[in-house]
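# sequence isn't available, so here's the structure alone:
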């Protein structure tokens, strides 16, 4: 993480030096929470820490999917502002497409939403009323932020079985798996209100929440609508897709002796090209 911040600092300093800060949206984030079970080849425990949030990488507990989202755009975004609304890394794509004035694909459903109205304060609520959290190809949890409500409901359809029991990870398999005896399925789902229980320590029950059944009904209807939008895609892990193709090997490689790369030139070109 220290290395990531150091590199981020170098990028920001370079943008300042080139007078590109006012033309560049910088988004610092992560694709998952810390890997709790990480161990080096020599046996050193390098596992991360996710603060108050349960679980970590490969789980849909908050420790696995709640990640930092830090944005900077000098002269456009208000400094020091904090937005407490559910968003997704899927939002990066439509945000960039809109900013570049390109056309969104029309042959598929785009799950992401343009972040700029929320970042600029033009709207106060995320366009994501529902978010669907997957463990590999299995729908694992659903998040619902009702319009005009401060509650953020989250229902777990199944959760990983931590091992050893009482820990926050799956140390027997190095990472939590998504199927079979590695998970516990919940019927009815485990329901939490993240607005008052971000640690996911106390599931909501019919006794503690008068609208318990209505909340789950709404979320189940959203799941069915979501599943109705899914269509099969070709297998991306066929032998033809995963076999090594030498002709696609990058030129800067020890494999090819006939080509050479000027690292300084390539670095400068890449840096200058990122803001166009």
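The structure has been received and is ready for your questions. This one's a predicted model, so the numbers in the text were calculated from it and none came from an experiment.
# make it CA atoms for all contacts and neighbour counts henceforth
Noted.
# the helices in this protein, which residues?
2-17, 62-65, 92-99, 116-120, 212-228, 239-242, 263-273 (DSSP state H).
# do you know which of those lies nearest residue 80?
The minimum distance between residue 80 and the helices of the chain falls on helix 116-120, with 11.8 Å, by Cα to Cα.
# and the contacts of that closest one?
Applying Cα atoms under 8 Å, 6 or more residues apart in numbering, the contact partners of helix 116-120 are 76, 77, 78, 83, 95, 123, 124, 125, 126.
# any idea how far the nearest residue to the fifth one once chain neighbours are set aside is from residue 89?
Pointing back at residue 95 there. Distance criterion Cα to Cα, 6 or more residues apart in numbering; nearest residue to residue 95, sequence neighbours excluded, is residue 114 at 4.3 Å. When Cα to Cα, to the nearest Å is the yardstick, residue 114 and residue 89 sit 11 Å from each other.
# got it, and residue 100?
As judged by Cα to Cα, residue 100 and residue 89 stand 18 Å apart.
# ok, those two, which is more surrounded?
Each of residue 100 and residue 89 has its neighbours counted (other Cα atoms under 10 Å); residue 89 has more, 14 against 10.
# got another one to weigh against that:
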């Protein structure tokens, strides 16, 4: 089993999802050879909570992965709670070796700069290669287009549980991820051992980068080139599993942790050779329009999943937790609420697409505020964040077309920019994924009553986890050498 997790890749960013100018690549081949989801949702519109949900099958609010900062920061003393049971922990119990390479973003240290008590080894991963315990952020830019130099306090790379670069270099990052993932797969195959690989990419989060070893170009500028490098990396791993003769025995899932950046921001930056737009959805990362939470999703398993199929059911990324556990012969925990459903019958073709009249409901929280629900064909918004147009973003553009400030016009919740809707907004996102046409509340009273009833059922099972994303503790800040004020080290 393999999960390829992209970072901030939007619903319409891939050629196979309809982008008119993005080049075709191996991820698109996966879509032709397997199942493509048209209504797959992340649980959150930013990194840490969505990743916690993917690996546990549980809403972030139950886990405690919510709070003031919305994500884990380098000096946070908290991480994914040890009492949460992750996918690799369950798979380990049924004989799988689990490995990870790439971005983690679920905690690092507790109260010392090198304790590493929240890193992947403590959550079921037997093997851990090169990884970014935090993430690849704006201030890690090496091109000097955004700033003079990267900030070491935000930009560091680990090998297993040891810092090897602070700040880190992007130049061979993707190839390193691929090479190490390939080694892990080959070792497990040689030992005739089933494996789970979690390959979590830095593309296409800012700072945007293209490795010197690939040097892809694109009609879409640097953003499209990043998609090409991401797709190339997926293709290299797919070549491996084919050459090793394990293609028919390997279930592969590609998705993104949340949506990309707002459509109008991307339109502007595309014109300026930076980022490109979603095709049909509005909003993006950090907010709860479709662009922030509806993501690409592809499952491939030759001989088991029919090629070229489209799954139009409402599916959550949390469903992959439950489904992977079932397919591996494991058992989901019975002592807690698991929000992911087992969709084995859907993906193996023994059950046709579920009728929308079944009206599955998905809950979308920003911290502990319920922003929206997806219910059947409909989306109900209790809160929204404003989305500026490209003219309003133009002032944030510097010389050469690169932004000179952060592009979130609204990020924190609660905050003054968050808009409350009472009564709520309703959209038919099957017919109107851009959420442009608000429905008449008077004609949807029954829908709102059903949502109210389902919310009451949900709340009856909801026990909030301890809030983890509000605490910072400076001694937790990773530092390769505390004798250096800058904590800057680049080891050979």
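Right, received. Where do you want to start? What you are looking at is a predicted structure, and each value in this text was computed from that prediction instead of being measured.
# where does the TM-score land?
After superposition, the two chains reach a TM-score of 0.75 (TM-score structural alignment, normalised by the length of structure 1), with 237 aligned residues with a Cα RMSD of 3.1 Å.
# so what corresponds to residue 317 of structure 2 in structure 1?
Residue 317 of structure 2 maps onto residue 89 in structure 1, with residues paired by TM-score structural alignment.
# surely that match and residue 31 touch.
Yes. With contact defined as Cα atoms under 8 Å, residue 89 of structure 1 reaches residue 31; the gap is 7.5 Å.
# and the residue nearest to residue 93 of structure 2 when sequence neighbours are not counted, how far from residue 301 of structure 2?
Leaving aside its sequence neighbours, residue 93 of structure 2 sits nearest to residue 330 (Cα to Cα, 6+ apart; 7.6 Å). Residue 330 of structure 2 sits 19 Å away from residue 301 of structure 2, going by Cα to Cα.
# looking at those two, which one has more neighbours?
Between residue 330 of structure 2 and residue 301, counted using other Cα under 10 Å, the more crowded position is residue 301 (22 against 18).
# tell me the residue in structure 1 aligned with the more buried one.
By TM-score structural alignment, residue 301 of structure 2 lines up with residue 73.
# same check on residue 416 of structure 2?
The equivalent of residue 416 of structure 2 in structure 1 is residue 181 (alignment by TM-score structural alignment).
# quick revisit: which position in structure 2 pairs with the residue nearest to residue 95 of structure 1?
So residue 114 of structure 1 corresponds to residue 342, using TM-score structural alignment.
# and residue 105 of structure 1, by the same measure?
Aligned partner of residue 105 of structure 1 by TM-score structural alignment: residue 333.
# tally of neighbours for its match?
Residue 333 of structure 2: 14 neighbours (other Cα under 10 Å).
# then residue 284 of structure 2?
Residues lying near residue 284 of structure 2 (other Cα under 10 Å) number 31.
# try the one 4 residues further on
Look at residue 288 of structure 2: counted by other Cα under 10 Å, it has 25 neighbours.
# ditto for the one 10 residues further on
Burial of residue 298 of structure 2, expressed as a neighbour count using other Cα under 10 Å, amounts to 24.
# from memory the residue nearest to residue 93 of structure 2 sits against residue 91, does it?
Yes. Residue 330 of structure 2 lies in contact with residue 91 (Cα under 8 Å); the separation is 6.7 Å.
# thinking again about what came up before, any idea how far residue 219 of structure 1 is from the match of residue 416 of structure 2?
26 Å.
# who has more neighbours, those two?
residue 219 (19 against 10).
# name the nearest residue to the counterpart of the more buried one in structure 2, sequence neighbours excluded.
Under the alignment (TM-score structural alignment), residue 219 of structure 1 pairs with residue 451 in structure 2. Spatially, and ignoring its direct neighbours in sequence, residue 451 of structure 2 is nearest to residue 375 (7.6 Å; Cα to Cα, 6+ apart).
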